[in-house]
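# Got a predicted structure here, sequence first:
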Amino acid sequence: MNGNDLTRGAVAPQLIRYAVPLIAINALQALYSIVDLMIVGQFVGSTGIVAVTNAGQVVGFLSQIAIAMTVGGNVLVGRHFGSGQADERKASAGALCVFSLVLGVVFTFGLYALAGPMIRLLGAQESAEAVGYIRLSAIGFLPIFGYHALSAILRGVGESKGPFYCIMAASGANVLLDLLFVGGFGWGVYGAAIATVLAQGVAFLTILLVYALPKGSFYGLERRWLVWDGPRIWAIIRLSLPIAFQQAIIAVSWLYVLAVINGYGADVVAGYGISAKIRDFCQLLITAMMTATSSMIAQCLGAGDIPRTRQVLRTAMGLDIAMATITILLVEVAAPVLAGVFTQDTTVVRVAVTNLRIEIMGQWFFSIFYMYHALAIGAGHTLFVSINSFLNCIVVRISLLYFLGPLVGIIGIYWILMISTSVSILPALIYERSGIWKRSAVLG
């Protein structure tokens, strides 16, 4: 059997081997926006940081939606791989590719047309730099969808190293192009956007030409599988849409946060933008473990192995909490150094450090409920994940900001952002204890 069968062998070593490339992938992908912000901050200044922060929030939001819309394909491929249904797996993979192509076109034109209104929704000044950054980034959504569709197919059969090497090549290209376009040619914010788009193209072409097409018959990339298969695409949508909705909920809540913070002035916005980049980078460790765990659980449930599914969850939870603890300790100590990498403005650095030292503690909460979410995703219960995210992002985070934000000031807002994530733990625990996920052991 080709691929990587995750239903056999010692859980901890296998999970770690599978997760490490995914952690590296997420870290390297995050470097796209981090490098943009760092180089823009050094060569353009705080005004460039504000433009990239506002525009990057919009682009990042839609990028997460793009990733989420491939989750259903990843789950289907993993479940069919675990149950040994080769033709079903290939048909699902082909349908995912066709569906992703259509979505890529829609997102490209939609984002280009709505760039200005999206910036205005954040309560930010509609600067030419921010709008231009978004419109240039829109061109990158075809390769974004293409890469993530192929990555989902590879991960579904247990292959995580190939996507890692592709992102590593793209990240290297992004750094070099950022330095060339922003530092060398003086293209400012526009240069950062162009560099990112070209790097995304590198990621897509590498995974397509080096990994996917050479084994196209195994992955389901032959012409007979690349068709608009309505029932399968609906199955992908049914599984992906709740995750996309979850990402939309998360993004809307953070867009609301940014709109609130925009009212505190440019220095606070710039400091928050730096802190958010560092915080999100750290959280990618937890997110990657969730992705690895959900893929492993999908295969185990496809094989009908409930005891191993429980073991995967327990092992992943322990590893995730340990990673979160180490991350928090390191960031608390190194916060001034980390913030100083982005800018020499002492006021902006001070704001970033204050925000970061408070919000980073929320990683403990994420490390717990994200693993329960991995169980739900692997079981195909993506709607639960969406509802639980709505609870902490909208019901709690936005409500607290709306009612208490004007009373507690900017420091109080930072504490609200950290504490609000904890409310998703109890519903996630109840879901796991209920055993509902066991009834998804065979995909219908």
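Yes, it's here. Residues are numbered from 1 along each chain as shown.
# When you work out contacts or count neighbours from here on, use the C-alpha atoms and nothing else.
Noted.
# wait, what's in contact with the nearest residue to residue 238 once chain neighbours are set aside?
Using C-alpha to C-alpha, 6 or more residues apart in numbering and skipping the chain neighbours, the partner closest in space to residue 238 is residue 72 (7.3 Å). By C-alpha atoms under 8 Å, 6 or more residues apart in numbering, residue 72 lies in contact with 235-240.
# Swap in 7 Å and give it another go.
The neighbourhood of residue 72, defined by C-alpha atoms under 7 Å, 6 or more residues apart in numbering, consists of 236-237, 239-240.
# out of those residues, who has the most neighbours?
residue 240 (27 neighbours; other C-alpha atoms under 10 Å).
# helix or strand for it, which one?
Assigned by DSSP states H and E, residue 240 belongs to helix 230-262.
# does the residue nearest to residue 238 count as helix, strand or coil?
helix (DSSP: H, G, I helix; E, B strand; the rest coil).
# I'd like the distance between residue 94 and residue 387.
29 Å (C-alpha to C-alpha, to the nearest Å).
# make that residue 114, sorry
Using C-alpha to C-alpha, we find residue 114 at a distance of 28 Å from residue 387.
# again, but for residue 428
For residue 428 relative to residue 387 (C-alpha to C-alpha), the value is 10 Å.
# Between those two, which is the more surrounded one?
For the pair residue 428 and residue 387, the greater number of neighbours falls to residue 428 (22 against 18), based on other C-alpha under 10 Å.
# helix, strand or coil for the more buried one?
helix.
# which residues sit in contact with it?
With contact taken as C-alpha under 7 Å, 6+ apart, residue 428 is in contact with 369, 372.
# for the closest residue to residue 274 other than its chain neighbours, what are its contacts?
Of all residues not flanking residue 274 in the chain, residue 352 sits nearest, at 6.1 Å (C-alpha to C-alpha, 6+ apart). By C-alpha under 7 Å, 6+ apart, the contact set of residue 352 is 271-272, 274-275, 339.
# And these, which of them are buried?
Buried residues within the contacts of residue 352, defined by neighbour count using 16 or more other C-alpha atoms under 10 Å: 271-272, 274-275, 339.
# before we go on, here's another structure to hold up against the first:
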Amino acid sequence: MQIDLTQGHEGKQILRFSMPIFVGALIQQGFNTVDAWIVGNAIGVPGLAAVGISFPVMTLIAAILIGLGSGTEILLAQAIGKKDTQELRLITDTLLTGILGASIVLSIAGYLSTEALLILLKTPTSVLADATSYLQIIFIGLFGLAGYHTLNGMIRATGNSLVPLIFLGISAGINIVLDLIFVLVFWWGTAGAAWATILAQGFAFLACVIYTNHRLPQMRYHPLHLKWSGRVLREGIRLAIPTAILQGSVSAGRMVIQGMVNGFGGAAAAAYALGMRLDSLASIPIVNFGLAMTTFTGQNVGAGKWKRVIRGEKFAIRLGLAFSASLMILIWFFGASIAGRFIEDADVVAMATEYLRYVSAGYFFASTYTIMHGVMKGTGNTLTPMWIMIFGNIILRVLVAAGLSQHMGVSGIWAAIPIGWTIAFLLTMVYSKRHPLTK
């Protein structure tokens, strides 16, 4: 189901387009959460800590690849808005080939440096072996991860957010079944959870390739019949590099934070792992409204309909604020009971609950700037969100966390997260006032 985002009521079209993205992300985080539940209950705190410690490293590499893929999605959305079918083929062949090649290089480099990187993060020796095994297997499957996320963005750029949802749902089911078999039946431990993840991602990638080649002939990909364009490559890199740097910097910042948390022991590391998983689940609406606005903006900018972009942004911000209020109430009243479902250790549950309450206080600010940044990216401005996020949400967060943790312990690290979001929000508002949306 393809949606022409340049026609119809802005709010209705944004909701129609964003709902499958929202449900897909919910499924994605859902099976990540099930993965944490299986590992936490089958292996206990050491297993949960090993997976959690690996998470920032894993997301660093994945974020770089996904960031590179964002350039493809922006260019495709704008070309679709212009109805330029020849440009669609050039963008597909050139940028997908480049991203898949980059994933192979990163996979090899990541596999070889896994243990050294985990030691640098002050990983407790009690979980180092499990964390190394888990992360190395994830690196083996990086090609499938990069291919899936890139093709998922390409299909989404056409206005079709339903097909990626279907593939993701099937992939999630495969992931959960394999998790249960590998961890609970074969007793492969954290390595079993990793194998389940990469096999499910490989299926999703293959499904996207088959669909694109059969249903989107203007974007058909065949490695032996490529149409290469240096111009498209340069433009894709121009758009993608800031987002890749941003995503990589966010993950690098998380790695630094992870190192700080690890210094407070295995229980704190497990609480941070659980808290991040639940926070990621709760913030799905916020993140995916931003993704939807990038495609919505790209198509309408390509069609020259700037007033639709402005009206769509206002609608999305109001919707994001409503979701933020609901999530904050949910976390404050039910956060402890939700965390307790994943692990029985009282100290871990208490720290994870405290983490969730701190971060939920910043959801209002995070939702607004996330949507505004999605609009900026759709116009082709990927530099401004990069600089705002690197300063406000990464550098400042790390500095504040380092300072507050000296006086508040691990709670100071939690408090630094909403502080960074608030600064990013203020910087975004200042930029928007000085550079209003206009052609």
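Received, thanks. Because the structure is predicted, anything quoted here is derived from the model rather than measured.
# Which pair in the buried ones among the contacts of residue 352 of structure 1 has the greatest spatial separation?
272 and 339 (10.3 Å; C-alpha to C-alpha).
# so how far is residue 299 of structure 1 from the residue nearest to residue 238 of structure 1?
14 Å.
# Which helix runs longest in structure 1?
helix 266-302 (DSSP state H).
# for that helix, the distance to its chain's centre please.
How far helix 266-302 of structure 1 lies from its chain's middle: 6 Å, per C-alpha atoms, centre = their mean, to the nearest Å.
# what's the average distance of it to structure 2?
By mean C-alpha distance after the TM-score superposition for structure 1, the fitted helix 266-302 of structure 1 averages 1.0 Å away from its aligned residues in structure 2.
# how close does the helix or strand just after that helix sit to structure 2?
Under the assignment DSSP H and E, the closest C-terminal helix or strand after helix 266-302 of structure 1 is helix 306-340. Superposing on structure 2 and averaging over aligned pairs (mean C-alpha distance after the TM-score superposition for structure 1), helix 306-340 of structure 1 comes out at 1.0 Å.
# Now helix 306-340 of structure 1: buried residues?
By neighbour count with 16+ other C-alpha under 10 Å, helix 306-340 of structure 1 contains the buried residues 306, 308-309, 312-317, 319-321, 323-324, 327-328, 331-332, 335-336, 338-340.
# For residue 153 of structure 1, give me its contacts.
By C-alpha under 7 Å, 6+ apart, the neighbours of residue 153 of structure 1 are 74, 77, 93.
# Quick one: neighbours of residue 88 of structure 1, just the number.
Neighbour count of residue 88 of structure 1, defined by other C-alpha under 10 Å: 17.
# corresponding residue for it in structure 2?
By TM-score structural alignment, residue 88 of structure 1 lines up with residue 87 in structure 2.
# If we ignore the residues flanking it in sequence, what's nearest that match?
Distances taken as C-alpha to C-alpha, 6+ apart place residue 79 nearest to residue 87 of structure 2, at 6.6 Å, with adjacent residues excluded.
# so that neighbour sits right up against residue 89, yeah?
No - Residue 79 of structure 2 lies out of contact with residue 89 (C-alpha atoms under 7 Å); the separation is 10.2 Å.
# out of the two, which sits in the busier spot?
residue 79 (23 against 19).
# can you tell me the helix or strand for that one?
Here residue 79 of structure 2 is assigned to helix 45-82, by DSSP H and E.
# mean shift of that helix relative to structure 1?
Using mean C-alpha distance after the TM-score superposition for structure 1, the mean distance for helix 45-82 of structure 2 is 0.9 Å.
# ok, then the element right after that helix?
helix 85-120.
# mind checking how far the residue nearest the centre of structure 2 is from residue 95 of structure 2?
Central residue of structure 2 (C-alpha atoms, centre = their mean): residue 63, 6.8 Å from the mean position. For residue 63 of structure 2, the distance to residue 95 of structure 2 equals 16 Å [C-alpha to C-alpha].
# what number of residues lie near residue 129 of structure 1?
By other C-alpha under 10 Å, the residues close to residue 129 of structure 1 number 18.
# I meant residue 388 of structure 2, not that one.
Count around residue 388 of structure 2 with other C-alpha under 10 Å applied: 21.
# If you drop the residues flanking it in sequence, what lies closest to it?
The shortest distance from residue 388 of structure 2 to any non-neighbouring residue, by C-alpha to C-alpha, 6+ apart, is to residue 424 (5.8 Å).
# any idea which element the one you found lies in?
helix 410-434.
# what's that helix aligned against in structure 1?
The alignment of helix 410-434 of structure 2 onto structure 1 (TM-score structural alignment) spans residues 410-434.
# What residues sit buried inside that stretch?
By neighbour count with 16+ other C-alpha under 10 Å, stretch 410-434 of structure 1 contains the buried residues 410, 413-425, 427-428, 431-432.
# check contacts around residue 140 of structure 2.
With C-alpha under 7 Å, 6+ apart, residue 140 of structure 2 has these contacts: residue 107.
# which position in structure 1 aligns with it?
Looks like residue 140 of structure 2 aligns to residue 139 there (TM-score structural alignment).
# okay, now residue 145 of structure 2: neighbour count?
By other C-alpha under 10 Å, the residues close to residue 145 of structure 2 number 26.
# Check the one 3 residues further on too.
Other residues within reach of residue 148 of structure 2, judged by other C-alpha under 10 Å, total 25.
# gap between it and residue 382 of structure 2?
Relative to residue 382 of structure 2, residue 148 of structure 2 is positioned 22 Å away (C-alpha to C-alpha).
# Could I get the buried residue list for stretch 59-78 of structure 1?
Judged by neighbour count (16+ other C-alpha under 10 Å), stretch 59-78 of structure 1 contains these buried residues: 59, 61-78.
# same deal with stretch 123-140 of structure 1?
123-124, 126, 129-140.
# what comes up buried for stretch 392-407 of structure 1?
For stretch 392-407 of structure 1, by 16+ other C-alpha under 10 Å, it's 392-394, 396-398, 401, 405.
# Brilliant, that's me finished.
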